[in-house]
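In: Turn this into a structure:
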Amino acid sequence: MAEVELDEVGELGDQLPSGAGAFLKTVKHKKPQTIAVREFLGFWGYKRRGASIVRVIERALAQRGLTSSPEIVKADYYGDVTILDRRDLAEDADLEIGWPISSVLDVEKELIAVGPDESLIAVETLMVMHDFSQIPVLSKTGRDLYGSVTWKSIARWSGERSEGTARQAMDANSHSAQSSENLLDHIENIIKYEYLYIRDPSNMYVGILTATDLAQSFHSTSGPFIKIGEIESRLRVIVNELPLPVIQQAKQPTDQSRQINDASDLTFGEYVRIIQNPEHWDQLRLPFDRATVVKNLEEVNQIRNDVMHFRPNLDGQTTSAIDRCLNWLRVSRSK
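Out: Next up is the predicted model:
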């Protein structure tokens, strides 16, 4: 992560980079500002949109009565995002729905390509070295896609291997999409053809999304989703050991419409509220340090929204907090 100069300190104690602070000060009611996603992330010294940095940015915006359109996490990584006053949100006509393809790309991974006149032996060497099933054949500008050399297209070519070129052995029927397009619209073709080349808004080819990438993305998101479900189930069992009046008191006093019959009617935040109470903690007789457990539960509560909405780009800090929570919950009743 690049070092950034810190300037402002927000209400929650977050130090705001000076570049971000200067930019956000230009955003006024009825005067939104548009900025490249990569430039905006760069204020914080980041390239990736992990869950932790997204929360930091969203918190910085919320503290100033601002928001983004689309959400930072849903914006095309190679495109722009508009930062605006929350009061202007209802008037904004450019709200986007769905996940852009760039949200699941490894943006730090360079797209390796070959020119049409590259020797077939050189192409095969690159494919073996990088464990590729296909490699794009691009123009020098990186904006013209001629086709793909695949192991299947090499097998179909009947010429002399030592004299062949990428152009001669390639499959001209390659598949591509803009980085801003909805990922869901392309999943069927990615599975069918096994890959999809990605273009940024300038039509420069910047990445490839394979069926394997899709599977890994699904696993990295669905895994935490399933673990959060287990955490909630285990917390429910623990909290249900308390008297019903105690469980019912966890509800916000202003929430009159919701009826609480047992712990299953509580929110995750209400589980945290119960457990952080020293008296309730003593009643539960959990064999751990209360402050450490509560801090961990507060971490998980923060990231739960990302996980339950299947936001991509969950980072190591996020998954680590979930795993730590499961570790103590799984042994809480075995001691």
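
In: Going by C-alpha atoms from here, please, whenever you check contacts or count neighbours.
Out: Noted.

In: Could you check how far the longest helix seen in the chain is from the centre of its chain?
Out: The longest helix of the chain (DSSP state H) is helix 211-239. How far helix 211-239 lies from its chain's middle: 14 Å, per CA atoms, centre = their mean, to the nearest Å.

In: which helices and strands does that helix pack with?
Out: helix 268-275, helix 290-308, helix 316-331 (3 or more CA pairs under 8 Å, 6 or more residues apart in numbering; DSSP states H and E).

In: do that again at 10 Å, thanks
Out: Packing partners of helix 211-239 (3 or more CA pairs under 10 Å, 6 or more residues apart in numbering; DSSP states H and E): helix 187-193, strand 195-199, helix 268-275, helix 278-284, helix 290-308, helix 316-331.

In: what comes up buried for that helix?
Out: With burial defined by 16 or more other CA atoms under 10 Å, the residues of helix 211-239 counted as buried are 211, 213-214, 217, 220-222, 224-225, 227-228, 231-232, 234-236, 238-239.

In: likewise stretch 175-189?
Out: Buried residues in stretch 175-189 (16+ other CA under 10 Å): 175-183, 187.

In: please give me the structure for this one as well, since I'd like to look at both together:
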Amino acid sequence: MLGIDEKLTETERLSAFFHMVNRLLPPDQVVLAIPPEMPAGEALSLMRANGYSQLPVKQGESVLGLFTYRAFALEVAKMKKPAVDPSTLAVEEFLEHEKPAYARLSDEFRGLVDVLDERDSVVVSGPDDLIAILTPMDVLRYLYSVANAFVLIEEIELALRALIRASTPDHELFLTCIRNALSKKYKDKELPQRLEDMTFDEYVALLRDGRNWPHFESNFGGTRERTRGKLEPIRDLRNDVFHFRRELSIGDHKALTTCRDWLLRCVRKVHAREGGRQ
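Out: Modelled structure (predicted):
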């Protein structure tokens, strides 16, 4: 009924619309668990070698707790005059300092933000069914992947407006450029008077019009055709992003980043020309 493959699990169906824990987990994550009798020094070496900040301690299929740098440090701090080298102690001696928090794949991640802030990790998906370890960095990377296109498009659009304003400082000149580029489109309708009332495609139309280009050339650089070629694909990507038509490819993200970096250079050029600091 919802247009989702009925063969998918309930969690997979829900995560098609909502941000569940299963969407936050890195696809290539390998969970490295250690036995409770492993010496702490050996566990610390494993953590350093793999870039982990914690390791789940398992007996059979049961998760007994988490061995972390923090747990090791707290236990060592308790030993005023340690009779033994703490690195030789079994990791189970350190588990009282880290009480694991658990989450299911179908949980909403927003409810875990405070938990991750406090504990630095969450065990997915339960004491007897270790699937993954969720960390604040996993959440950050996921949110970055979701939001990156929106952030880049915001920067592109705001920079484009700023450059158009800088190129047409006189309002009457700006209105003339609008008439040149958009009169046929609007016909008997009132033309927009402000950039904020225009679409991204209309920004491109301003620059695309040969009568307008001399006013924009010095700030955008290059040729009218090259500028058009840089911006028109962004228009289409913008529509895909804001209407959730598809997931962007790596190439799409690269195109957005390239356009954003180009406009940043244009803005810096204008700023430097006006005597400001770069």
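
In: Pipe the helices and strands packed on helix 211-239 of structure 1 into CSV and attach distance to His29 of structure 1 per row.
Out: Shown next, in CSV, are those (distance: least, CA to CA, whole Å):
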stretch, distance to His29 of structure 1
helix 187-193, 39
strand 195-199, 34
helix 268-275, 32
helix 278-284, 44
helix 290-308, 28
helix 316-331, 34
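
In: So which of these is nearest Ile112 of structure 1?
Out: Taking CA to CA, strand 195-199 is the member of those nearest to Ile112 of structure 1, at 11.4 Å.

In: residues in structure 2 aligned with that closest one?
Out: Under TM-score structural alignment, the alignment places strand 195-199 of structure 1 onto residues 121-125 of structure 2.

In: From the chain's centroid, how far away is that stretch?
Out: With CA atoms, centre = their mean as the basis, stretch 121-125 of structure 2 stands 21 Å off its chain's centre.

In: One more: stretch 17-34 of structure 2?
Out: With CA atoms, centre = their mean, you get 16 Å for stretch 17-34 of structure 2.

In: How about stretch 184-202 of structure 2?
Out: Relative to the centre of its chain, stretch 184-202 of structure 2 is centred 33 Å away, using CA atoms, centre = their mean.

In: and Ser119 of structure 1, which of the helices and strands packed on helix 211-239 of structure 1 is closest to it?
Out: strand 195-199 (21.8 Å).

In: For the closest one, give me the average deviation versus structure 2.
Out: In the superposition against structure 2, strand 195-199 of structure 1 averages 2.0 Å from its aligned positions (mean CA distance after the TM-score superposition for structure 1).

In: So what's the residue count around the counterpart of Val123 of structure 1 in structure 2?
Out: Under the alignment (TM-score structural alignment), Val123 of structure 1 maps onto Ala43 of structure 2. As a burial measure, Ala43 of structure 2 scores 22 neighbours (other CA atoms under 10 Å).

In: doesn't Phe94 make contact with Ala43 of structure 2?
Out: No. If you go by CA atoms under 10 Å, Ala43 of structure 2 and Phe94 don't touch, sitting 11.6 Å apart.

In: which neighbours do these two share?
Out: Common contacts of Ala43 of structure 2 and Phe94 (CA atoms under 10 Å, 6 or more residues apart in numbering): 67-69.

In: just checking, next helix/strand downstream of the longest helix of structure 1?
Out: The C-terminal neighbour of helix 211-239 of structure 1 among helices and strands, as given by DSSP states H and E, is helix 244-249.

In: list the buried ones in that following helix?
Out: 247-248.

In: other SSEs contacting it?
Out: Helix 244-249 of structure 1 packs on helix 268-275, going by 3+ CA pairs under 10 Å, 6+ apart.

In: how about a cut-off of 8 Å?
Out: Packed against helix 244-249 of structure 1 by the contact rule (3+ CA pairs under 8 Å, 6+ apart) you find no helix or strand.

In: And the contacts of that helix?
Out: For helix 244-249 of structure 1, contacts defined as CA atoms under 8 Å, 6 or more residues apart in numbering pick out 239-240, 260-263, 274.

In: try 6 Å this time
Out: The contact list for helix 244-249 of structure 1, computed with CA atoms under 6 Å, 6 or more residues apart in numbering, reads Ile260.

In: returning to what we had before: closest one to Ala22 of structure 1 out of the buried residues of stretch 175-189 of structure 1, please.
Out: Checking the buried residues of stretch 175-189 of structure 1 against Ala22 of structure 1 with CA to CA, the nearest one is Ser180 at 27.6 Å.

In: and the gap between the residue nearest to the spatial centre of structure 2 and Thr227 of structure 2?
Out: Central residue of structure 2 (CA atoms, centre = their mean): Tyr144, 0.8 Å from the mean position. Distance of Tyr144 of structure 2 to Thr227 of structure 2, given as CA to CA, to the nearest Å: 28 Å.

In: With His243 of structure 2 instead?
Out: Taking CA to CA, one finds His243 of structure 2 at 25 Å from Thr227 of structure 2.

In: So between those two, which is more surrounded?
Out: Taking other CA under 10 Å, His243 of structure 2 and Thr227 do not tie; Thr227 has more neighbours (16 against 9).

In: What's the match for the more buried one in structure 1?
Out: Matched to structure 1 by TM-score structural alignment, Thr227 of structure 2 sits across from Val293.

In: Leaving out sequence neighbours, find the closest residue to its match.
Out: Cys325 (7.9 Å; CA to CA, 6 or more residues apart in numbering).

In: and the counterpart of that neighbour in structure 2, how far is that from Phe174 of structure 2?
Out: By TM-score structural alignment, Cys325 of structure 1 lines up with Cys259 in structure 2. Cys259 of structure 2 sits 24 Å away from Phe174 of structure 2, going by CA to CA.
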